[in-house]
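K.L.:
everything below, folded, please.
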Amino acid sequence: MIRRRSTPWIHRWSRVLIAAIAAAGALETAFLTVVKLTGNVSAVCPTSGCNQVLNSPYAQVFGIPLTLLGFLAYTAMAVMAAAPLAFNPANQKELRSKLENLTWPLLFAGGIAMVIFSGYLMYLLIFVIKEFCFYCLASALFSLALFVLALIGREWEDIGQIVFTGIIVGMVTLIGTLGIYANANSPVATDSAVNSSGSGQAGPPVTTTSGEAEIALARHLTQVGAKEYGAYWCPHCHDQKQLFGKEAFALADYVECDPEGRNARAQMCIDAKIQGYPTWEINGKFYQGVQSLEKLADLSGYNGPRNFKNTIATPTVP
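P.N.:
From the prediction side, this is the model:
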């Protein structure tokens, strides 16, 4: 009597697990896309680093939020994993088998592409942006899990073909990723001249007023050559403006980095290799995140009055 070989549990449950993990990733990226488009990133970020990352130049591709692209990728993986499960194996076995054979290579290719792209984003997170982002880490773990499950979730008949496919997809993904982010900090630099006359997009107006100390500090920062690099759409850049107040901030040297912003000076941001907004340049050193006025005073050697009147939450001081 020949005993039938049992199917490993991972082969039985791999599609369910892939669909579940991809669905979780889709929910996370959908949520982040909504808060990104509504400008509420700071309200949902558990750490200041998360806010820095989601507002950095690396958080969008060709003007599209990276989270939206992630949502589409996770959704595609979930659909491909779950589609064959909709067919009853008892009376639709052949159709289900054909769909499984069709979608497994796509799941494998998608898993490779996502894990390589996520790996590069983690490299940027650790070595370039140098901040911690819980959502980014979770997404990277989701992508890694999808790749592993797509690899071991079935018994592959032609290992050589799988290895070849993996190499090709991996190389294409890596080259494409490097190409996309090659100019992450130079978003059409020539466009900056278009908006130098005062046209272009402006962020929300500064609603706070300035005191004598804020005005004196702003003048001092400009005199010592300090600059703030930001973008009109960046919520923390607006927080920094609110700390100074309307009158004082008008005296500060603010550099608009987005070519579509008003009075944009994108080339200056490119030359300074700005990685996130806002970033202060003081005495040749760079400081990312919202800085308290006390901190700016200390960093710039300001000796004037310090009875600053404006406060906004807890500023980010790296």
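
K.L.:
please make it C-alpha for all contacts and neighbour counts, starting now.
P.N.:
OK.

K.L.:
hmm, I116 is touching G170, no?
P.N.:
Yes: I116 lies in contact with G170 (CA atoms under 8 Å); the separation is 6.8 Å.

K.L.:
where exactly do the helices run in the chain?
P.N.:
For the chain, applying DSSP state H gives helices covering 9-38, 41-44, 48-54, 66-82, 93-123, 134-152, 159-181, 212-223, 235-244, 246-249, 266-271, 293-300.

K.L.:
what angle separates the first one from helix 66-82?
P.N.:
Our comparison of helix 9-38 with helix 66-82, counting by axes from the mean of the first three to the mean of the last three CA atoms, to 10 degrees, yields an angle of 150 degrees.

K.L.:
from the contact counts, what lies against helix 9-38?
P.N.:
When contacts are defined as 3 or more CA pairs under 8 Å, 6 or more residues apart in numbering; DSSP states H and E, helix 9-38 packs onto helix 41-44, helix 66-82, helix 134-152.

K.L.:
including distance to L95, could the ones you listed go into JSON lines?
P.N.:
Below are these laid out as JSON lines (distance: least, CA to CA, whole Å):
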{"stretch": "helix 41-44", "distance to L95": "44"}
{"stretch": "helix 66-82", "distance to L95": "14"}
{"stretch": "helix 134-152", "distance to L95": "20"}
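
K.L.:
run this one through as well so I can compare:
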Amino acid sequence: MAVLGLLITGYLAGTAGIGSPSAFCGADGGCDAIQRSGWSTLLGLPMALWGFGLYAVVAWVSLSRKASPLLRWQRQWRLVLLGLAISVYLTGVGAVVLDAFCIGCLASLAVLAAMFGWLQLRRPVSAPGQPWKRWWAVQALPVLLVVAVLHVHQSGLLHQRPESRRAAALAQHLSDYGAKFYGASWCVECRQQKRRFGHAADRLPYVECSPGGRNTPMTSTCAAAGVTVFPTWVIDGIQHNGVIEPQQLAVLTRFDWDSAGAAE
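P.N.:
Predicted coordinates:
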């Protein structure tokens, strides 16, 4: 099963490295949204590559005969529990935040779940080596801690820009000017656009075009505005697609960016 996991994550890491869509995934499908999101990489490396490393360590531990059966089982169990917890977390992020699923990621999740079930069924007689309640308590805490740290890092909570007077002033100016920022809750680039404004993003003239999720019809407001891609800015009746830097938005709406910065 570890070898199967190596094949799946190796393939996903390879497609992520060359920027091509995975099999069974359309160019604008859920896999593409996940691959372009901030959750697809960790410390500059594809998340699939980290999964490949985990499977490799599990395979190495499984093939090693230097440790006793109990010690080998304990090591396998800890590694698989960690991988399963992270995989469940990332799948939940895809479903809740991005409204998307990755076939390869789900396949890896299924492999990890099967590995965990197999370890439970085929454990040594002496396993886990201590009372189950204590075993679970001791093992679950570090796993939950790792997932919590991963969430804080991947969600950008540590990297989000604090609200500045200039960003807040520009966001308010955009609303007063009549500019519109059309986007969708599952749109990766829309989240990137909001991050440019830090906590002032709540002041942007944002219009949600897909409140029901990725595969639901666009709202009549967005359809009437001729929106076809996200994000789309409409300024002075002209559409601007993609993420736009605050300085450029200032130029397009004749906002005095330099003076606003000097006031901070």
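
K.L.:
care to give me the TM-score?
P.N.:
Overlay of the two chains. TM-score (TM-score structural alignment, normalised by the length of structure 2): 0.62; 207 aligned residues with a CA RMSD of 4.0 Å.

K.L.:
out of the helices of structure 1, which comes closest to D191 of structure 1?
P.N.:
Closest approach to D191 of structure 1 among these is made by helix 266-271 (7.9 Å; CA to CA).

K.L.:
list the contacts of T41 of structure 2.
P.N.:
Neighbour list for T41 of structure 2: M47 [criterion: CA atoms under 8 Å, 6 or more residues apart in numbering].

K.L.:
ok, which of the helices of structure 1 comes nearest K285 of structure 1?
P.N.:
Among the helices of structure 1, helix 293-300 comes nearest to K285 of structure 1, with 9.5 Å by CA to CA.

K.L.:
just tell me what S87 of structure 2 corresponds to in structure 1.
P.N.:
Alignment note: S87 of structure 2 maps to S118 in structure 1; criterion TM-score structural alignment.

K.L.:
returning to that earlier point: now the helices of structure 1 in TSV, with distance to E256 of structure 1 and mean neighbour count?
P.N.:
TSV is the format used below for those (distance: least, CA to CA, whole Å; neighbours: other CA atoms under 10 Å):
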stretch	distance to E256 of structure 1	mean neighbour count
helix 9-38	20	19
helix 41-44	20	15
helix 48-54	17	23
helix 66-82	22	21
helix 93-123	25	18
helix 134-152	27	20
helix 159-181	20	14
helix 212-223	16	20
helix 235-244	10	22
helix 246-249	13	20
helix 266-271	7	20
helix 293-300	19	16
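
K.L.:
of those, which is nearest C257 of structure 1?
P.N.:
So among the helices of structure 1, helix 266-271 is nearest, using CA to CA, at 4.4 Å.

K.L.:
the closest one against structure 2, how far on average?
P.N.:
Superposing on structure 2 and averaging over aligned pairs (mean CA distance after the TM-score superposition for structure 1), helix 266-271 of structure 1 comes out at 5.0 Å.

K.L.:
can you give the distance from that helix to the centre of its chain?
P.N.:
Taking CA atoms, centre = their mean, to the nearest Å, one finds the center of helix 266-271 of structure 1 at 20 Å from the center of the full chain.

K.L.:
what would the helices of structure 1 look like in JSON lines with distance to T279 of structure 1?
P.N.:
Formatted as JSON lines, these follow (distance: least, CA to CA, whole Å):
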{"stretch": "helix 9-38", "distance to T279 of structure 1": "20"}
{"stretch": "helix 41-44", "distance to T279 of structure 1": "16"}
{"stretch": "helix 48-54", "distance to T279 of structure 1": "10"}
{"stretch": "helix 66-82", "distance to T279 of structure 1": "22"}
{"stretch": "helix 93-123", "distance to T279 of structure 1": "21"}
{"stretch": "helix 134-152", "distance to T279 of structure 1": "21"}
{"stretch": "helix 159-181", "distance to T279 of structure 1": "20"}
{"stretch": "helix 212-223", "distance to T279 of structure 1": "14"}
{"stretch": "helix 235-244", "distance to T279 of structure 1": "9"}
{"stretch": "helix 246-249", "distance to T279 of structure 1": "15"}
{"stretch": "helix 266-271", "distance to T279 of structure 1": "10"}
{"stretch": "helix 293-300", "distance to T279 of structure 1": "12"}
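
K.L.:
nearest to Y229 of structure 1, out of these?
P.N.:
Across the helices of structure 1 (criterion: CA to CA), the nearest stretch is helix 266-271, sitting at 7.0 Å.

K.L.:
tell me what the closest one is packed against?
P.N.:
strand 254-256.

K.L.:
remind me what the strand it packs on packs against, helices and strands.
P.N.:
Counting by 3+ CA pairs under 8 Å, 6+ apart, strand 254-256 of structure 1 packs on strand 227-230, helix 266-271.

K.L.:
any chance of JSON lines for these, columns distance to N40 of structure 1?
P.N.:
Below are these laid out as JSON lines (distance: least, CA to CA, whole Å):
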{"stretch": "strand 227-230", "distance to N40 of structure 1": "17"}
{"stretch": "helix 266-271", "distance to N40 of structure 1": "25"}
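
K.L.:
determine which of these approaches S186 of structure 1 most closely.
P.N.:
Using CA to CA, these put helix 266-271 closest to S186 of structure 1, at 5.5 Å.

K.L.:
if we look at the closest one, which residues are touching it?
P.N.:
Residues from elsewhere that reach helix 266-271 of structure 1 (CA under 8 Å, 6+ apart): 185-187, 189-192, 229, 255-259.

K.L.:
and the buried ones among these, selectable in ChimeraX?
P.N.:
To isolate the buried ones among those in ChimeraX, judged by 16 or more other CA atoms under 10 Å, type:
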select :185,186,187,189,191,192,229,255,256,257,258,259
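
K.L.:
great, nothing more from me.
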